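Visitor: Quick one, structure for this:
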Amino acid sequence: MFQSFDTHANPAQGPARLAALRQVLAAEGLSGFLIPRADAHQGEYVAARDERLQWLTGFTGSAGFCIVLPAIAGVFIDGRYRTQVKGQVDLAHFTPVPWPEVSAGAWLKQHISEGVVGFDPWLHTADEIAKLEAALEGTGVILQPSANLIDRIWPDQPAAPLGHAFAHPDSLAGETSAEKRARLAAALGAQGQSAAVITLPDSLCWLLNIRGADVPRNPVLHGFAILHENAHVTLFADAAKFDDATRAHLGAEVLLRPVSAFVPALRTLHGAVRVDRGTAPLAVSTELTEAEITVAWGDDPCRLPKACKTAAEIAATREAHLRDGAAMVEFLCWLDAQTPKGGLTEIDVVRALEGFRRATNVLHDISFDTICGSGPNGAIMHYRVTEESNRAIGRNELLLVDSGAQYRDGTTDITRTMAVGDPGDYARACFTRVLQGTIAISRVRWPAGLSGRDLDPLARYALWVAGQDFNHGTGHGVGAFLSVHEGPQRISRLSEVPLEPGMILSNEPGYYREGEFGIRLENLIVVQPAPQLAGGDPERTQLCFETLTFVPFDRRLVLVDQLSAADRAWLNDYHAEVLAKLGDRLSAEALAWCQAACAPL
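Guide: I've put the predicted structure just below:
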């Protein structure tokens, strides 16, 4: 199966590795070193070779970083990982730091008064380093580019990935690569720019209508690209990844060169070259500047067009979600039949769910390792079950399952929280508040031009008035058979990117009580123009969300009296639509289960 249950890191290994790093620091005359969870492509997901943060500390989360000083090593983690990190690092040697509440600059000033802190310029963006340098201005602490010191002490570091690249059909993309390149190149020319550097794996895959296998669960290719003003592209990637068919798909206007040619090619560019200071490694702009080439700071030209899906991508994604929804209903039917018998474990659940998706016969991969947390494990937001942590599902508790699939026609991501027996009315009250947040986001209409931060409070209101909240964003962007986490769109108090038609996002409020239970409910949604309403202002353009995910919510956990009439109407309509859309796709047993699960409240 795709998912394994091995333990990827051992806290006991951290102290010796930390001591080895400190020896190298002393030999290099450095007072500290930055270790991010990042690679040279600055994507969210990294290959095994680039899991430096995990190798050093034991922390396996998808975001965070470590700063190692002579007397302290801080592991910076956001709200999603504050429970998880406690069990993954040796707390006698590594100190968890709540981030972004405590910034790297503030922490450094607290723990060191002077000295040189090294960093690998290929693993940090220009934006990151500029902000940290600004925070350290006036202190005796200096940041200095360095070779990667983790690589120096990691004796069995895995090799760079060599995943097979393959063509993504134009019929699913809705636009050819040539059309995309011409459109983006024209925009560069209009701004007086001769080229743009592209480092994000999903950006270059989107631009060239290709997919890859260099990162687990996400069908992306590792490489760099330069988009030239004439709409030609130079792609820097290992030639071994490309067979004849994929090379033919790239065409004559895409030149494939080895990764080793990337830096020399940067130095031969001319005019103003666009670089995204928020996603490109600092080393890119440094190389250009040293070659006296003008750096034109600007957004990765692919990110926003990639986020605004074509009609073909949306249509394909709808079909992927119906297929996946049917697999989920088969799974939930199975789960309800199995849990009363007892003896079921989290690993059993993960294996069964993947089996139902495999039964579609078109599963390319899962879109991330399934999060299956029973009872207290549900409160670990990104819990990954291992043979060591595997827990038997108890009676009278909650079970949280967050999972997704990669199909050639779309990427799915869904979370449902289910009752096993009777978890009690307190858990039901919390579940109902989370459901109210899901419904509020699903129903909202808003004026064009607003961003995710403007909508985020709607998902939290029912929790806020009960003195509760959750420590993650309400929604992330999702790709079209690409990364399950995609920028720049998201629903978060930090997001200032306006939401535009075609953007796919998750809608996933939650609530977590450490040591007791976790609740999260997630559908995927797509931004659409909102229809005019009778009596509305005709001159005001509004947007709304279309729901893509169709799977029942657990009615046993809903306190009906806690819902408004409008909430109840939405839920009943949603369940009626689930039954109408999935009924013909289900086995007889699952159909009977779904009919009961979708009965009106």
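
Visitor: going forward, measure contacts between C-alpha atoms and count neighbours the same way
Guide: Noted.

Visitor: Now the spatially most central residue of the chain: closest residue in space, sequence neighbours ignored.
Guide: Nearest to the geometric centre of the chain sits residue 485, at 2.7 Å (C-alpha atoms, centre = their mean). Closest residue to residue 485 apart from its sequence neighbours, by C-alpha to C-alpha, 6 or more residues apart in numbering: residue 478 at 5.2 Å.

Visitor: Just give me the neighbour total for residue 520.
Guide: 27 (other C-alpha atoms under 10 Å).

Visitor: Surely it and residue 436 touch.
Guide: No - using C-alpha atoms under 8 Å, residue 520 is not in contact with residue 436; the gap is 11.8 Å.

Visitor: mind listing what residue 443 touches?
Guide: 544-545, 570 (C-alpha atoms under 8 Å, 6 or more residues apart in numbering).

Visitor: returning to what we had before: measure the residue nearest to residue 485 to residue 317 for me?
Guide: Residue 478 is 11 Å from residue 317, where distance means C-alpha to C-alpha, to the nearest Å.

Visitor: again, but for residue 556
Guide: Taking C-alpha to C-alpha, one finds residue 556 at 30 Å from residue 317.

Visitor: Of these two, which one has the most company?
Guide: Using other C-alpha under 10 Å as the criterion, residue 556 and residue 317 rank with residue 317 on top: 26 against 15.

Visitor: can you tell me how far that one sits from residue 597?
Guide: 24 Å.

Visitor: so which of the contacts of residue 443 comes closest to residue 40?
Guide: Each of these was checked against residue 40 using C-alpha to C-alpha; the closest is residue 545, at 34.8 Å.

Visitor: and the closest one, what element?
Guide: Following DSSP states H and E, the helix or strand that holds residue 545 is strand 542-547.

Visitor: Which strands and helices lie in contact with that strand?
Guide: Applying 3 or more C-alpha pairs under 8 Å, 6 or more residues apart in numbering; DSSP states H and E, we find strand 542-547 packed against helix 425-443, strand 445-447, strand 523-529.

Visitor: quick one on the thing from earlier: residues in contact with the residue nearest to residue 485?
Guide: By C-alpha under 8 Å, 6+ apart, the contact set of residue 478 is 411, 484-487, 504-506.

Visitor: before we move on, what about residue 265?
Guide: Listed by C-alpha under 8 Å, 6+ apart, the contact set of residue 265 is empty.

Visitor: That one in helix, strand or coil?
Guide: Three-state call for residue 265 (DSSP: H, G, I helix; E, B strand; the rest coil): helix.

Visitor: Now the second one, please; I'll put the structures next to each other:
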Amino acid sequence: MMKTQFDSLRNALHDQGLDGFIQPRNDEFLGEYVPESASRLAWLTGFTGSAGLAIVLADRAAVFSDGRYTLQLAEQTDPATWERRHIVETPPVEWLKSAAPGARIGYDPWLMTANAVATYADAGFTMVPVDNPIDKLWADRPAPPASPALAHPPEFAGESAESKRSRIAEAIARDGADAVMLTDPHAVAWLFNLRGADLPHTPIVLCFALLRRDGSAIIFIDPARVPPATRAHLGAGVEIVPRAAMERSLATLRGKRVLLDPATAPIRFSQLLGDAGAITVSGGDPCVLPRAIKNPTEQEGARAAHRRDGVALCRFLAWFAEASPAGGQTERSAAAQLFAFRSTAPEFHGESFPAISGAGEHGAIIHYSVTAASDRPIRHDEVYLIDSGGQYPDGTTDVTRTLWTGPGEPPPTLRDRFTRVLAGHIALARARFPQGTSGPQLDALARAPLWDAGLDFDHGTGHGVGSYLSVHEGPASFHRLAKPIPLAPGMILSDEPGYYEPGGYGIRLENLLLVVPSPVGAAKPFLEFEPLTLAPFDRRLIDPTLLGPAARAWLDAYHARVLTMIGPHLDGATCTWLEAACAPLQEVN
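Guide: From the prediction side, this is the model:
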């Protein structure tokens, strides 16, 4: 954004009697990823990370993000315009209390939840809903996406949409509500077994829906985006209503109790339902937990997707082991090579997120996004981090490996850091725990080997993953600040501890884990994890003396499983490489 546009924004705020304006990263669907047409934060600040928020005042402006994006925030935003803040260490409301106590702050009611607005109001600010002023200034704004809504077949979904509607409707009725407003497109996709291409890496259509307690429903989407085959898939109990007519449809809810999640729904829905005379009932999205607990078909689909993905990963790792010492590769060329290996599978439907391909110092940027301008050679004797994933109709993958380029030996300190990250990864992967245990209770397992050396990492240890949906899915996660959602069989979460040396290198090791019943446990049921990801860890970076017997046994068993499941699908030379990469660690006294 040019300075003249920034001045125009401030003038617009002044004309409306506002002292400031809050612009979150998200769009009206409040998801992690947004289409180009809704990338207002990037237009305003230059920051393209997937989490953030900006506050513009008459004489100050700040942009906030979390620890994943500290370095990226510094690189992409102008320090003459923006104060760069860590969103946890300096919460936006605290910064605003210091910068403009008691101010009148404008906000877009489609982009903030009732809970978020209340946080600022409770801190003494007068919160004023306004039409987003950025929309009038953004002259070359792209058109919104309009991909068709397509049926997700039962051989992948494992349950019909009618069955899902019936059981969620029963949950609504038990809560004493007449209907639920579904504002998360992932919930709509799961409930109605729909997929689309409105976002580059997440196969959803951006829309809202209303589900009634009798199982009937309305999907608010342009009818032209719903082909005849999809209409037949949805059945007679589902009405298609254009988004422009949503307010008229909600007017039929007068006197009805409508469930709405104040933590995830735009506050605009509270206003619309209030105007319609409906009774808003605060409660969580009833699709979140059922979506996270994959049914047996989805579990088998995840295993199949990871076997397919593992073949591509192992082909890439074998290629990299030969190509990196020879030189000539860059961050972009390596990521393109992995994409090419994945693309050989007919079932591959694209990446689950833009690959994080970082060599050397770029690996320390936790969510680094390589561009033509930032692309750099992968040099000899340095660390290369590749975090990537694939979308398949039967599952979503996400995997990170940290590799030594060679041909020399890695320095002892680097091997120490890598092995501590690996030890933490293994400690979480081999955990057994009683039913009812939550992710925050297990997070420290992955950090303890780093903590022993006075080290840590500034991101969560793991997140939930969807079934041919978003690579980041709630409600469970491994994070010390997360809500204590009990882990349940069928959940899929990532296990990705790391260590980052700013200006030097980054280490992250990630597998996806499926929560399964454990054979142990007498007094109460126990759970454990089944690793889904199938790719070896770089042995050149492992110091076996830092791994205890149990950790070494786990690693040897894991590598043996990788070889057994992936080896038969590889050509002779690649299989020979995999045999060496998966060989047992040397015995350590």
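
Visitor: Work out the TM-score between the chains.
Guide: Once superposed, the chains reach a TM-score of 0.97 (TM-score structural alignment, normalised by the length of structure 2), with 581 aligned residues with a C-alpha RMSD of 1.1 Å.

Visitor: Which one of the helices and strands packed on strand 542-547 of structure 1 lies nearest to residue 540 of structure 1?
Guide: Residue 540 of structure 1 lies closest to strand 445-447 among those, at 7.0 Å (C-alpha to C-alpha).

Visitor: now the closest one: which residue numbers in structure 2?
Guide: Using TM-score structural alignment, strand 445-447 of structure 1 lines up with residues 432-434 of structure 2.

Visitor: Off-centre distance for that stretch?
Guide: 26 Å (C-alpha atoms, centre = their mean, to the nearest Å).

Visitor: related to what we said a few turns ago, so what sits against both of residue 478 and residue 317 of structure 1?
Guide: Taking C-alpha under 8 Å, 6+ apart as the contact rule, residue 478 of structure 1 and residue 317 both touch residue 411.

Visitor: Report the secondary structure state of the spatially closest residue to residue 568 of structure 2 that is not a sequence neighbour.
Guide: Ranked by C-alpha to C-alpha, 6+ apart and with sequence neighbours excluded, the top spatial neighbour of residue 568 of structure 2 is residue 575, at 7.7 Å. Here residue 575 of structure 2 is recorded as helix under three-state DSSP.

Visitor: how much space between residue 575 of structure 2 and residue 313 of structure 2?
Guide: For residue 575 of structure 2 relative to residue 313 of structure 2 (C-alpha to C-alpha), the value is 12 Å.

Visitor: Which one's more surrounded, those two?
Guide: Under the criterion of other C-alpha under 10 Å, the comparison of residue 575 of structure 2 against residue 313 puts residue 313 first, with 26 against 19.

Visitor: Check the alignment and tell me where the more buried one lands in structure 1.
Guide: Taking TM-score structural alignment, the alignment pairs residue 313 of structure 2 with residue 328 from structure 1.

Visitor: A helix includes its match, no?
Guide: Yes - assignment of residue 328 of structure 1 by three-state DSSP places it within a helix.

Visitor: chain center to stretch 480-494 of structure 1: distance?
Guide: Using C-alpha atoms, centre = their mean, the offset of stretch 480-494 of structure 1 from its chain centre is 7 Å.

Visitor: residues in structure 2 matched by that stretch, start to end?
Guide: Taking TM-score structural alignment, stretch 480-494 of structure 1 hits residues 467-481 over in structure 2.

Visitor: which ones are touching residue 62 of structure 2?
Guide: Contacts for residue 62 of structure 2 (C-alpha under 8 Å, 6+ apart) come out as 54-56, 82-85.

Visitor: Would you check which pair of the residues you listed lies furthest apart?
Guide: 56 and 85 (13.5 Å).

Visitor: just the helices in the stretch 301-450 of structure 2 please.
Guide: 331-343, 412-429, 439-451 (DSSP state H, counting those that start in this stretch).

Visitor: Switch those helices over to a markdown table; also include mean neighbour count and distance to residue 353 of structure 2.
Guide: Converted to a markdown table, the helices of the stretch 301-450 of structure 2 look like this (neighbours: other C-alpha atoms under 10 Å; distance: least, C-alpha to C-alpha, whole Å):
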| stretch | mean neighbour count | distance to residue 353 of structure 2 |
| --- | --- | --- |
| helix 331-343 | 19 | 12 |
| helix 412-429 | 22 | 22 |
| helix 439-451 | 21 | 23 |
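
Visitor: need the strands for the stretch 151-300 of structure 1, in chain order.
Guide: 166-167, 193-198, 210-211, 224-228, 233-236, 254-257, 272-275, 294-297 (DSSP state E, counting those that start in this stretch).

Visitor: closest one to residue 305 of structure 1 among those?
Guide: Closest among these, using C-alpha to C-alpha: strand 193-198, at 13.8 Å.

Visitor: Distance from that closest one to the middle of the chain?
Guide: Remark: strand 193-198 of structure 1 is offset 26 Å from the chain centroid, using C-alpha atoms, centre = their mean.

Visitor: The aligned residue in structure 1 for residue 571 of structure 2: what's its closest spatial neighbour, skipping adjacent residues?
Guide: With TM-score structural alignment as the criterion, the equivalent of residue 571 of structure 2 in structure 1 is residue 587. Spatial nearest neighbour of residue 587 of structure 1, chain neighbours left out: residue 330 (7.6 Å); criterion: C-alpha to C-alpha, 6+ apart.

Visitor: Residue 357 of structure 1 -> structure 2?
Guide: In structure 2, the residue equivalent to residue 357 of structure 1 is residue 342, according to TM-score structural alignment.

Visitor: now swap in residue 26 of structure 1 and tell me
Guide: In structure 2, residue 26 of structure 1 lands on residue 14 (TM-score structural alignment).

Visitor: so what's that match up against?
Guide: With contact set as C-alpha under 8 Å, 6+ apart, residue 14 of structure 2 has no partners.

Visitor: Using the three-state scheme, assign residue 55 of structure 2.
Guide: Strictly by three-state DSSP, residue 55 of structure 2 counts as strand.

Visitor: so what's it up against?
Guide: Residue 55 of structure 2 makes contact with 20-23, 61-63, 92, according to C-alpha under 8 Å, 6+ apart.

Visitor: again with residue 33 of structure 2
Guide: Contact analysis of residue 33 of structure 2 by C-alpha under 8 Å, 6+ apart lists 26, 50, 199.

Visitor: Quickly note the distance from the residue mapped onto residue 202 of structure 1 from structure 2 to residue 193 of structure 2.
Guide: For residue 202 of structure 1, the aligned position in structure 2 is residue 186, judged by TM-score structural alignment. Distance, residue 186 of structure 2 to residue 193 of structure 2, using C-alpha to C-alpha: 10 Å.

Visitor: What's the local residue count around the equivalent of residue 379 of structure 1 over in structure 2?
Guide: In structure 2, the residue paired with residue 379 of structure 1 is residue 364, using TM-score structural alignment. By other C-alpha under 10 Å, 24 other residues sit near residue 364 of structure 2.
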